[in-house]
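S.K.: sequence and predicted structure are below.
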Amino acid sequence: MTSTIEMKKLSSKNIVSPKGFTAAGVHCGLKHKKKDLAILVSEVPASVAGVFTTNAVQAAPLKVTKEVVYETKKMQAVIVNSGNANACTGKQGLLDAYEMQLLAAQKLGIASSLVGVASTGVIGEIMKMEPVKKGVELLNPDSKLESGIDFSQAILTTDTVMKNTTYATIIDGKEVIVSGTAKGSGMIEPNMATMLGFITTDANIASEELQKALSSVTDCTFNSITVDGDTSTNDTVIVMANGLAGNDPLSPAHSDWENFYTALRLVSEDLAKSIARDGEGATKLIEVEVDGAVSDEEARKIAKTVVGSPLVKTAVFGCDANWGRIIAAVGYSGAVIDPDKITIKIGGATMVENGEPIQFSEEALIEILKQHEVKIFVSLEVGKGHGFAWGCDLTYDYVQINASYRS
């Protein structure tokens, strides 16, 4: 293991920045005006890893992509559309997903088994394939940063902003880049949500090791966010690693493993927090940190319960320092706690210490709660577990957006 992790955030880079990746995004007609069809391509077949929704109802594209991830174990491209989830669409939906895979493969001149498919949008509507067919012909992927932006724009639904992040690290003396883009704004729970995430890297790593790393990273990033408690049918996070950086194959035994793992975690955490921050109608990002749980898993469980509580979310929206809602959520989380050892802080101001209420300045707390990022800290003192979760406030606009999503 390296004693010092070498890491640099590259604010001017995006999904096409790792060596050998190209992308494109166009408007094909699935949505009224905005870009709605995109493709991400590796110069060579890449190692691949994926994590998917826990919903028992899964959209047709997931079946196609899972075959690529778990059976082919290599991916060279993924075609993505917004405006239609192709979920709950029966046999026709699966045929359409396979047709999208074939259209992309033919466009690129590669095997269909190397192409993943992802869709997001309205559930229960049959895909309009004619616009997709025409759109595929318009897709001309290249490595320009603008093309990476086009890709990021084309995958959005109710998102208000694009979500991009990139880190560079050093492995075997060579620069390795890990970059990601995502969409997600509502239905963000539990274990991902109406979210799509795509991560590219030029690191040399086998699919099996990449899958282990992604699964581990997902637990403390994508699985630690919530917006509204609903679980989507289409959640997908894909990582493609094409090896063009030229480093020796990565595994936990590699001396620079922590550099790669940390870059993957930071990209995933940035994307997860961006999704929580951009929750439908949200005005604030809420971060909950839990310390002293019996395990890291229990700490994340408690943090996610607190940040997912509608009463906590509305209190933050209303700038109400109602710590009773926080301690109640801790209590019903199902985790091991001792009520007499709980300490709660909001933005550094102590509300409860060792189970006893502490006097605080209401005016000072209102100012803390007015900030765009609100941090809640919970100490349990029953173990050494530590974890985070991220979410957003619950606003009037959330109801308005989701009351008219189809229409």
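M.R.: That came through fine.

S.K.: use CA for all of it now, contacts and neighbours both
M.R.: Will do.

S.K.: what sits against the closest residue to D172 other than its chain neighbours?
M.R.: Leaving aside its chain neighbours, D172 sits nearest to N247 (5.7 Å; criterion: Cα to Cα, 6 or more residues apart in numbering). The contact partners of N247, taken as Cα atoms under 8 Å, 6 or more residues apart in numbering, are I171, D172, K174, A203, N204.

S.K.: repeat for K313
M.R.: K313 touches V307, C392, D393, L394, counting by Cα under 8 Å, 6+ apart.

S.K.: next SSE after whatever helix or strand it lives in?
M.R.: When elements are assigned from DSSP states H and E, K313 belongs to helix 310-317. Sequence-wise, the next helix or strand downstream of helix 310-317 (DSSP H and E) is helix 323-332.

S.K.: hold the first one in mind and look at this next one:
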Amino acid sequence: MADWRVIEGGVTAPKGFRAAGIAAGLKPSGAPDLALIVSDTAAIAAGVFTTSQVRAACVDYCQQHLEARAAAQAILVNAGQANACTGPQGWQDAVTSAETLAQTLGIAVESVLVASTGVIGQPLNMAALTAGIPPLVAALSGTGSDAAAQAIVTTDLVPKSIALELEMDDRPVRVGGIAKGSGMIHPNMATLLAFVTCDATVSPPLWQAMLRRAADRSFNQITVDGDTSTNDSLLALANGQSRAVAITEPGPAADRLEAMLTAVCAHLAKAIARDGEGATCLLEVTATGAPDDAAARLVARTIAGSALTKAAIFGRDPNWGRIAAAAGRAGVPFELKNLRVQLGNFVLMEQGQPLPFDRAAASAYLKQASAGEYLKTDTVTIHVAIGSGPGQGTAWGCDLSYDYVRINAEYTT
């Protein structure tokens, strides 16, 4: 059982962090579009990024930064322009953004990470961005997480935020996070933009390893449309301000912190999947009986990403054949006689054979899920067993609706 609890505050819940979000004029709509997260002291930094060969300048900038120095103090995020496929000027704009923020905060430029989201091929509106940095810094607050979360969204319907706390050495240790993502979501790293803060003291290699594993169990297990972004970035800062004993090697303390970090990432990942463009429900797929956890995660992810399965769920059609077919093409060997498929409480297939079930009731289950209140009761669950192995894994997605096509057909027009 988890030994942490949910608290308020998002990325400003951990001690020593402030955040802000303002409208700087980067979005034509006039909505908030510039966010900042700052640690009061230098922090250990880790990151996981898109594996796409077509990457935004901010991705390359942050990767090079973290390879040279696993530390940072501030993260600047803009929405409106992705600064991807923008050539040498895009790189220079990322550098200038970091330099301008560093000068305003009075810290070294090496302490600044940057991230962008928006339309690919559009360079940053540098006049608006640089003019927005002084008021953004002035707006920094210990309660500014919600404003920052709102400022990074694009087609999202709602911002995503969470904070958790547990006791270590009789001291509260906290992890908080915010994220954005709704479309162009498919795991090839992480996917999306996500930012995590923590007030524990952790060695840099251990913090990076924790974040990579957390991403594999959360952001790398979500899919909306099968498209990976050019800007995918997951950045995490740990500043040690909790004053709990430093975690420098694997062990029980590291395991507890990693479990809480993973829970934060999983919450944000599920929120992104549920907020998929045009989605009416969250899809949670669990695979068991695989040779290992990685194989199980692959099976679950393949089913969650199946366009035919997603369309059937939107149509409230308990078409288990699409689920079985997706499991079969995941690339994990298994024998058909061992396949079991369950939708909610309805067992549709057992030992590779179809079972009689109440189709009307199963369809009603799907309809009830689609009518659920956002992020509360609107989850469709699928459980697939492929054998008797120890591996298990879960993936999250959403249904595929008519609105997904409409939203993306009109995205730049």
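M.R.: Noted; the coordinates are in hand. In this text, all values refer to a predicted model and were calculated from it rather than measured experimentally.

S.K.: can you pull the TM-score for these?
M.R.: The TM-score (TM-score structural alignment, normalised by the length of the first structure) is 0.97; 402 aligned residues with a Cα RMSD of 1.2 Å.

S.K.: hang on, the earlier thing: among the contacts of K313 of the first structure, name the buried ones.
M.R.: Neighbour-count burial (16 or more other Cα atoms under 10 Å) applied to these gives V307, C392, D393, L394.

S.K.: go through the residues you listed and name the one nearest S379 of the first structure.
M.R.: V307 (15.1 Å; Cα to Cα).

S.K.: can I assume that closest one is in contact with T226?
M.R.: Yes: between V307 of the first structure and T226 there is a contact under Cα atoms under 8 Å: 7.2 Å.

S.K.: list residues touching both of the two?
M.R.: W390, G391, C392.

S.K.: how distant is the longest helix seen in the first structure from the center of its chain?
M.R.: Ordering each helix of the first structure by length in residues (DSSP state H) puts helix 257-277 first. Centroid separation for helix 257-277 of the first structure versus its chain: 9 Å, with Cα atoms, centre = their mean, to the nearest Å.

S.K.: what does that helix correspond to over in the second structure?
M.R.: Helix 257-277 of the first structure corresponds to residues 254-274 of the second structure when matched by TM-score structural alignment.

S.K.: what comes up buried for the matching stretch?
M.R.: 254, 256-274.

S.K.: looking at the second structure, where would I find the counterpart of the strand with the most length in the first structure?
M.R.: Counting by DSSP state E, the longest strand found in the first structure is strand 37-52. The aligned range for strand 37-52 of the first structure in the second structure is 34-49, by TM-score structural alignment.

S.K.: and that stretch, how far from the first structure on average?
M.R.: Aligned to the first structure and superposed, stretch 34-49 of the second structure gives a mean residue distance of 0.5 Å (mean Cα distance after the TM-score superposition for the first structure).

S.K.: buried set for that stretch?
M.R.: 34-39, 42-49.

S.K.: now swap in stretch 402-413 of the second structure and tell me
M.R.: Y404.

S.K.: and it, how far out from the chain middle?
M.R.: 22 Å.

S.K.: same thing with stretch 56-75 of the second structure?
M.R.: 18 Å.

S.K.: between the two ends of that stretch, how far is it?
M.R.: 16 Å (Cα to Cα, to the nearest Å).
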